[in-house]
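1. Based on what follows, work out the 3D shape:
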Amino acid sequence: AFLVFGICGLFIIIITQIWSFIADVNISMNMSQSHHLFILTEYFVNQEKYFYWMLLHMYGVLCIGMIIMVATGTMLISYLQYTCGMFKIASYRIKHAVNINTKNITLENKVFMIENIICAIDIHRQAMKLSKHLVSSFEITLLCFTGGIVVFFTLNLYRVFQIASSKNNFNEFFLLIMYMAISSLYMFLANYMAQNIIDHNNHVFSTVYNVKWYRTPLHIQKVILFLLQRNTKKFVLNVGGIFEGSVEHFATLMKASVSYFTVIYSTR
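-> Predicted coordinates for the structure are as follows:
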């Protein structure tokens, strides 16, 4: 779905640009009209003569950039989904290790309990370590991406209101709306995946609370106690010590973007 959306977004951008050329031709059949690109670029050549070569270059850059962005995002999402699976495995092991026949606990059951709980704790620790390592590996990229999206969304929102007030240039208006939708979706996906990791981590502790751990032998209860104490420390995916990945944080970023737009629009 992530790849399909990226391809569709790029396809819409190209179709919008081509459609504007067709509309210009239909409006001015016998009049010479200069073409312009939606993305402002500077080429040290005759832009009218080499316009289509410039257009081809711009589309090539957009395609390469979109492929890199989608590939990187898909890879990161795959790793994070793998981490969610590790949290689920830890929850499953704890649930089935403790919820055995606790009324008639044999030595074999005790060994089974302790081995599965230790394995679950180790899997949980590895999942937390992996998720933090993934975020730290892309920390600079995510930090620049988040800040850039906020600035990009604010400026595009300001431009949309300018076009709406002047009631012209519908093609640019549509393109800006699409840019804002794509940037918002990418930021939402990033925060949603972080929220998904946090929810799976919390599910491990809720599983520990809900199992019949109080019926297990004392030494097994002590092992479970160490896991329960870990829940006192909040687990978050922090980017640069500034941004925390969560759906709530996504809403905060959107509110901040609208607030910045309000300030800019009121001081124009």
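
2. alpha carbons only for contacts and neighbour counts from here, please
-> Noted.

3. Same question for stretch 192-200: list its buried residues.
-> 192-198, 200 (16 or more other CA atoms under 10 Å).

4. Could I get the full set of helices for the chain?
-> Per DSSP state H, the chain has helices spanning 2-27, 51-98, 107-137, 139-166, 170-210, 218-230, 247-266. These are given in chain order.

5. Look up the closest residue to T83, ignoring the ones flanking it.
-> A127 (5.4 Å; CA to CA, 6 or more residues apart in numbering).

6. ok, now which ones touch the one you found?
-> 83-84, 86-87 (CA atoms under 8 Å, 6 or more residues apart in numbering).

7. can I get the helices of the chain in a markdown table with distance to H35?
-> A markdown table is the format used below for the helices of the chain (distance: least, CA to CA, whole Å):
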| stretch | distance to H35 |
| --- | --- |
| helix 2-27 | 8 |
| helix 51-98 | 8 |
| helix 107-137 | 43 |
| helix 139-166 | 20 |
| helix 170-210 | 14 |
| helix 218-230 | 62 |
| helix 247-266 | 30 |
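
8. sorry, back to before: so which of the contacts of A127 comes closest to Y214?
-> Using CA to CA, F87 is the member of the contacts of A127 that sits closest to Y214, with 22.7 Å.

9. OK, contacts around that closest one?
-> 123-124, 127, 200-201, 204.

10. again, 10 Å this time
-> The contact partners of F87, by CA atoms under 10 Å, 6 or more residues apart in numbering, come to 81, 120-121, 123-128, 197-204.

11. That one and V239: what is the separation?
-> Using CA to CA, to the nearest Å, we find F87 at a distance of 21 Å from V239.

12. So for stretch 123-142, what gets flagged as buried?
-> 123-124, 127-128, 130-132, 135-136, 139, 142.

13. One more, so I can put them side by side:
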Amino acid sequence: MVSSTIDYYEINKNLLRFVGQWPYQKPRERRFIFIFTMILVINAMVPQVAQFFVCENMECVYETIPPHMLAIMLLIKYFTLHLNKNQVKDLTDRLFINWNIIDNEEERKIMEKYAKTGKWYSKMYASYVYIGIVLFSFTGFMPRVLDFIIPLNTSRPLMLPYPAYYFVNEEKYFYYIFCHMLFSAEIGLSGIAAHDCLLFVYIEHACSLFAVNGFRFEHMLYKRNIEKTIIINHADEVYCKNVVFAIHAHREALEFALLLENTFTLSFGIQILMVTVGMSISLVQFSIQLPNNLAGAMRYLLFIGGQLFHLFCYSFEGQKLINHSSETCDKIYNGSWYKIPPSAQRLLLMVMRKSIEVTTLTAGKIYVFSLESFTTVLQTSMSYFTVLSSFSE
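-> I've put the predicted structure just below:
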């Protein structure tokens, strides 16, 4: 690991170390942090489950389901990183190895561009998660704000960040319960931030590999292994070596994307189910709360927005991977393929044929993350919302 390279992934390293999932962390440290985090998460889930059993009507049940969905999703992300630690380490090893085989300044600039993009995405997403949970939690104090803006004869009661039953007087111990919820949520959602930011970095790296290969295919007539590329003499052997080198690099990009897909596809399948059901129920709750309880409606609106943003980030990155993998064929066509010997041209045909089959990121090998699929999930959620609304009337 070169220090200048790992600087691009410093945010991811810190997030993963915080939740005990950094691939190069000491095993004892990893186990201790993981067990400690699981105790906190389970400790926060017990009151949620208790609330479910004390519910007396369907509206109360609907209120408890979205937080349960988020808690399940949180556990899925934690255990995905924990149970697939060997695959995550393999992906990380490949990432740093790919940096070491870059042999000229142009290709390094391409890799740096995508690494900086991944770092920026990680910074923005982590900030969104931590700030978002604080804002969501403080919607419980919205009744006090409304008392100041639109006062009533009696004070509005404070609300907990999410439905939970703590077996004590909630009004008397409200601030203790609130601090427990906020602390548990911040620690727990660190796993979501670490998981998703790592995924974004991996996808950006896969896109950078396809971009570097595209650059190589476009510049097949250039000499390699020197800082400044120059035109070389028309030597069939050199052309073939350049093409073979690019083909091997393209295969490495495909293998990296396939390993990424196999590592996360099962958890993605469960998460898509959670998002679809959770968003539908949140919409139902928003429609119920909106006329009479503005603070409650605001909380569900923030929850829906968070789910949409989470799904959109996945879909956007999945679409980006599709676009970069499919551009390889165009890069080859735009290159100087007509100047190379027929033996090298035949090699390019295999790559073009392979690039027609786009590389995708899927959920359970069924749902393909793309912007088109994003709209499909929204339509499905709205359909479920319509059905659930009819039952709640």
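
14. Post the TM-score for the overlay when you can.
-> Once superposed, chain against chain, the TM-score is 0.87 (TM-score structural alignment, normalised by the length of the first structure); 261 aligned residues with a CA RMSD of 2.5 Å.

15. Tell me how many other residues crowd the equivalent of V212 of the second structure over in the first structure.
-> Aligned against the first structure by TM-score structural alignment, V212 of the second structure finds its counterpart in I89. Other residues within reach of I89 of the first structure, judged by other CA atoms under 10 Å, total 17.

16. so what's I89 of the first structure up against?
-> 83, 95, 119-120, 123-124, 204.

17. Would you format those as JSON lines with distance to L225 of the first structure included?
-> Below are those laid out as JSON lines (distance: CA to CA, whole Å):
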{"residue": "T83", "distance to L225 of the first structure": "24"}
{"residue": "K95", "distance to L225 of the first structure": "15"}
{"residue": "C119", "distance to L225 of the first structure": "15"}
{"residue": "A120", "distance to L225 of the first structure": "14"}
{"residue": "I123", "distance to L225 of the first structure": "17"}
{"residue": "H124", "distance to L225 of the first structure": "15"}
{"residue": "V204", "distance to L225 of the first structure": "13"}
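
18. Pick out the most distant pair among those.
-> Farthest-apart pair in the contacts of I89 of the first structure is T83 and K95; separation 18.7 Å (CA to CA).

19. More neighbours: these two, which one.
-> Neighbours per residue, other CA under 10 Å: of T83 of the first structure and K95, the larger number sits with T83, 25 against 22.

20. That one and A90 of the first structure, how far apart?
-> 11 Å.

21. do A256 of the first structure as well
-> From A256 of the first structure to A90 of the first structure the distance is 37 Å (CA to CA).

22. Tell me which of these two has more neighbours.
-> Neighbour tally, A256 of the first structure and A90, criterion other CA under 10 Å: the higher count belongs to A90, 28 against 15.

23. Excluding sequence neighbours, find me the nearest residue to that one.
-> A120 (4.4 Å).

24. The one you found matches what in the second structure?
-> In the second structure, A120 of the first structure lands on A246 (TM-score structural alignment).

25. can you count the residues close to that match?
-> Around A246 of the second structure there are 21 residues (other CA under 10 Å).

26. for L95 of the second structure, same thing?
-> So L95 of the second structure, with other CA under 10 Å, has 18 neighbours.

27. same question, T80 of the second structure
-> T80 of the second structure: 19 neighbours (other CA under 10 Å).

28. Distance check, it against F286 of the second structure.
-> T80 of the second structure is 31 Å from F286 of the second structure, by CA to CA.

29. can you check E237 of the second structure too?
-> 67 Å.

30. next one: L198 of the second structure
-> 32 Å.

31. So which of the two has more stuff around it?
-> Comparing L198 of the second structure with F286 by neighbour count (other CA under 10 Å), the higher total belongs to L198, at 24 against 21.

32. That one reaches G118, doesn't it?
-> Yes: using CA atoms under 10 Å, L198 of the second structure is in contact with G118, at 8.9 Å.

33. Looking at the second structure, name the residue matched to N169 of the first structure.
-> Checking TM-score structural alignment: N169 of the first structure goes with N293.

34. next one: G240 of the first structure
-> By TM-score structural alignment, G240 of the first structure lines up with G364.

35. before we move on, what about S20 of the first structure?
-> That one, S20 of the first structure, aligns with P143 by TM-score structural alignment.
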